[in-house]
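Asks: fold the following for me, if possible:
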Amino acid sequence: MIVGFAENTAEMKGFIDDTNYSIGLLEDTATPRDVVDHYIYDHTLMGKNAFFVADLGKIVKKHFKWKNIMGHIKPFYTVRCNSSPAVLEILAALGMGFACANKNEMSLVYDLGISMENVVYTNPCKQASQIKHAAKIGVNLMTCDSETELKKIARNHLNAKLLLHVATEGMSGEEEMSMTFGTTLKNCRHLLDCAKELSVEVVGVKFHVSNSSNPQTYNHALSDARCVFDMAEELGFKMNILDIGGIPENEAQLEELYQAVGPLLDVYFPEGSGTRIIAEPGSFYVSSAFTLAVNVIAKETIEHDHHLSSAGKPISNKLAFVYCLNEGVYGSFARKLFEKLDTTPEVHKKYKDGEPLFTSSLLGASYDELDVIVDHCVLPELEVGDWIVFENMGCGSLNENSPFADFEKPSLYNFMSFNDWYGIQDTGNISESLMKSLCVPCFHLGEDQFCTD
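Replies: This is a model prediction of the structure:
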């Protein structure tokens, strides 16, 4: 097979916290799986650790799908989901805004040359020093849900523009108000009076609906937001931003959300009202773009009630296997600690049709009782040194350092197809650093080889 993948090894530093990165351009003759295969071969040969491969073209495609589904609602990407520089620059080139939760995220966006007018500071409990940092670099738009936060902002940021974070109500019979953060509608009048007294500008409302499949929840949230807009305008505030909060990960859920919220926006905030509608997607954009490859470093055989053949039929042997991998929940699988892992392990090596499949468990390197990546799955028998591939690993994974000194942070390799790169060029917003990150395309003829000249 002949594959073309442009890579300048002198520039490809590949570590997640490294602002110097490169993007390989993939020829039509090669596939994303060819990229994974290439780096597995390279890492096996060089004895390297786990690694991520990022198909940045998928982020471009996701943005076009967002525009087709969500219309005039502008996305403000949640930086904490994935803060790798290539991702942020691609999103900036696509005209995205950014939702930052802390000083580090604001600084990262600032250092990439992104306009601070397209940034909202969303942390509900802000440190005074971080509010001052936001003021210093020009991040004016921020959320607020209490009098304490309001006074803190007033003391430390003279040009702040606030979105009142209003709690939403659950609509099921026994569900209570989802008020981990957010003020009540009843308290909004008091906060607006305080803002008036402190000469703090309030420009809009934010809410977040956790159950996007329930249209009635959006009805309540948008009705409350409209009430806050009306109250604020009575007090002389010029309200012009509505933030509808976090967004589901997959496209089907996104379409359901818009079907629920679209008609309600037409009623409460029609396009001619002068209100800018924004939202805070995160995993929707980046989850499917990243693939993680990990290595089996230990293996244990245990007895089990049964295992299955590849045809799904039980056979007589009663073995099961526990595999230890060189990444775990204290590193790249950190998301597993607080939500279900939305990925399925895939064995990289080829195995024969009819080869038996065994009940298997995948653990991280700590052997801690919480360090369970996959408690139960069915795999062919693996050996130490084999590779397992996990897709949909772009959210909440790349920023975690392993606490074990023997394990380096996984390398990160970015690529996209020429067609996807041309799609970004059409936006006209390409930064100089993004342009410099591109590798000069070249070809190397050989079996499963990539150009590294």
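Asks: please count neighbours and contacts with C-alpha atoms only from this point.
Replies: Will do.
Asks: would you map the helices across the stretch 301-450 of the chain?
Replies: Assigned by DSSP state H, counting those that start in this stretch, the helices in the stretch 301-450 of the chain fall at 418-425, 432-437.
Asks: I'd like the ones you listed laid out as JSON lines, including mean neighbour count.
Replies: What follows is the helices of the stretch 301-450 of the chain, written out as JSON lines (neighbours: other C-alpha atoms under 10 Å):
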{"stretch": "helix 418-425", "mean neighbour count": "15"}
{"stretch": "helix 432-437", "mean neighbour count": "14"}
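Asks: here is a second sequence; please produce its structure as well for comparison:
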Amino acid sequence: MESINIGSSIKVDVLPVGFSAKDVVEKYQKEGKESYYGVDLGAVVQKHEQWKTHLPRVAPFYAVKCNDDPILVRLLAGLGVGFDCASKIEIKTVLGLGVSPSRIVYANPCKFKSHLEYAEKEGCSLMTFDNKLELDKVKKIYPGARLLLRIRADDPDAICQLGVKFGADPANAPSLLQRAKDLDLNVVGVSFHVGSGCQNATAFSDAVAAAAKVFTVGEELGYQFNILDIGGGFPGTDSVKISFEEIAGELNRSLDEHFPESCDVSIIAEPGRFYASACATLAVTVSSIREVEQPDGNSSYMYYVSDGVYGSFNCILFDHAEVFPKIAFRDTEDVDARTCSIWGPTCDSMDVILKETKLPPLEIGDVLYFEDMGAYTKSSSSTFNGYSTPDCYYYVDNSSKEAVSNVLSPGSPLQLVVNVS
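Replies: Presented below is the predicted three-dimensional model:
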């Protein structure tokens, strides 16, 4: 099997065009792991091309929290993507790849003192704020920071509502900007986040219009804003209510209206799941089976598998994800499905992946796989009860081989897409 050398013990396999997720799972099952990810790096490259095609004016700053897999982050760095970091460790990880501090936005409005000190030491100057006390902290620790006022701009139907925790009411923008002015701090623009898993494209256009009004407030106070950060919320799969293309179309119209190219404002975004969701397939093994007799005389089945909600499936609890199991290694098209539930491996009754579903009869040792498991899964998992997080196997197909090899091979340059310094 051909593979790409990326200068470490990790290899990237090159597979023929047309490999399915099931093919990938069955290929790596021979490694003997009870749980593992197949990670398609070519899919990440394709997502980047899609972004550049549909949002050519917007520079992506990948949200590291979504999936901090080191090979994924290294690939994105090599593609020239910027990074949204929320902590010292995330900043340190990205800087360790040779990424310039100018390609980082410290997008946590409420920062630890020690993390802010680290950002100052490393010259990561672009960061967000949403309250007056944060301004006082920045003044003491990093007075040379370049600040983005984060305003609240919720999509009421977003999967994860972020406005309940972060974002100033736009009505409070004048007082916040005046406070920054009194402290002689450098506010360079506005940021917002409509919520993770946006369901309404108009949430973006409404937020852009609100940001434009804050730009006017800043101008009246003597600021010259030159950065607009439109946050995240972009879908990463096709199985969603609203497509990335629909959001991009709405955004482009709104940006052209409120921030035309002639205004000389750099526009950045913080996509996470857009890049990460579709690149990973998770395989798990059935370890135990319990038959439960129902009052009507029929039986249902409890399947215990090798990963659960304390691990990769934490996305069910924290990201409101829906997961859909498929069976590897055998054809089940003509086999009758039966009622069952799927449980994680820990000794906690809350560790349930699916309380009720239907699957063909399974046996101990069978392998289930779940597609689109790249976002908010492994990065937020734990090792509760002594269960380790799954290993990753990386691959590309022949159509993406050259693009991935050029970026990941030793000595490959980190190409700069945008510099917002």
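Asks: compare the helices of the stretch 301-450 of the first structure and give me the one nearest K336 of the first structure.
Replies: Ranking those by proximity to K336 of the first structure (C-alpha to C-alpha) places helix 418-425 first, at 31.0 Å.
Asks: could you find the closest non-adjacent residue to the counterpart of A403 of the second structure in the first structure?
Replies: Using TM-score structural alignment, the equivalent of A403 of the second structure in the first structure is G423. Excluding the flanking residues, the one nearest G423 of the first structure by C-alpha to C-alpha, 6 or more residues apart in numbering is V60, at 7.6 Å.
Asks: the one you found contacts Y422, correct?
Replies: No: counting by C-alpha atoms under 8 Å, V60 of the first structure does not reach Y422; the two are 10.4 Å apart.
Asks: map V323 of the second structure onto the first structure.
Replies: Matched to the first structure by TM-score structural alignment, V323 of the second structure sits across from T343.
Asks: from F407 of the first structure, how far out is that match?
Replies: Remark: distance between T343 of the first structure and F407 of the first structure (C-alpha to C-alpha, to the nearest Å) = 23 Å.
Asks: and if you look at L257 of the first structure?
Replies: 41 Å.
Asks: then V384 of the first structure?
Replies: Separation of V384 of the first structure from F407 of the first structure (C-alpha to C-alpha): 16 Å.
Asks: the more surrounded of the two?
Replies: Between V384 of the first structure and F407, F407 has the larger neighbour count (other C-alpha atoms under 10 Å), namely 16 against 13.
Asks: give me every residue that touches that one.
Replies: By C-alpha atoms under 8 Å, 6 or more residues apart in numbering, the residues touching F407 of the first structure are 49, 326.
Asks: which parts of the longest helix belonging to the first structure are buried?
Replies: In terms of residue count, the longest helix belonging to the first structure (DSSP state H) is helix 215-234. Residues of helix 215-234 of the first structure classed as buried under the neighbour-count rule (16 or more other C-alpha atoms under 10 Å) are 215-219, 221-229, 231-232.
Asks: for the stretch 151-300 of the second structure, just list every one of the strands.
Replies: Using DSSP state E, counting those that start in this stretch, the strands of the stretch 151-300 of the second structure run over residues 186-193, 227-229, 266-269, 280-293, 299-305.
Asks: mean deviation of the last one from the first structure?
Replies: Spelled out, that is strand 299-305 of the second structure. Here the mean offset of strand 299-305 of the second structure against the first structure after fitting is 1.0 Å, by mean C-alpha distance after the TM-score superposition for the first structure.
Asks: tell me what that strand is packed against?
Replies: Applying 3 or more C-alpha pairs under 8 Å, 6 or more residues apart in numbering; DSSP states H and E, we find strand 299-305 of the second structure packed against strand 280-293, strand 338-343.
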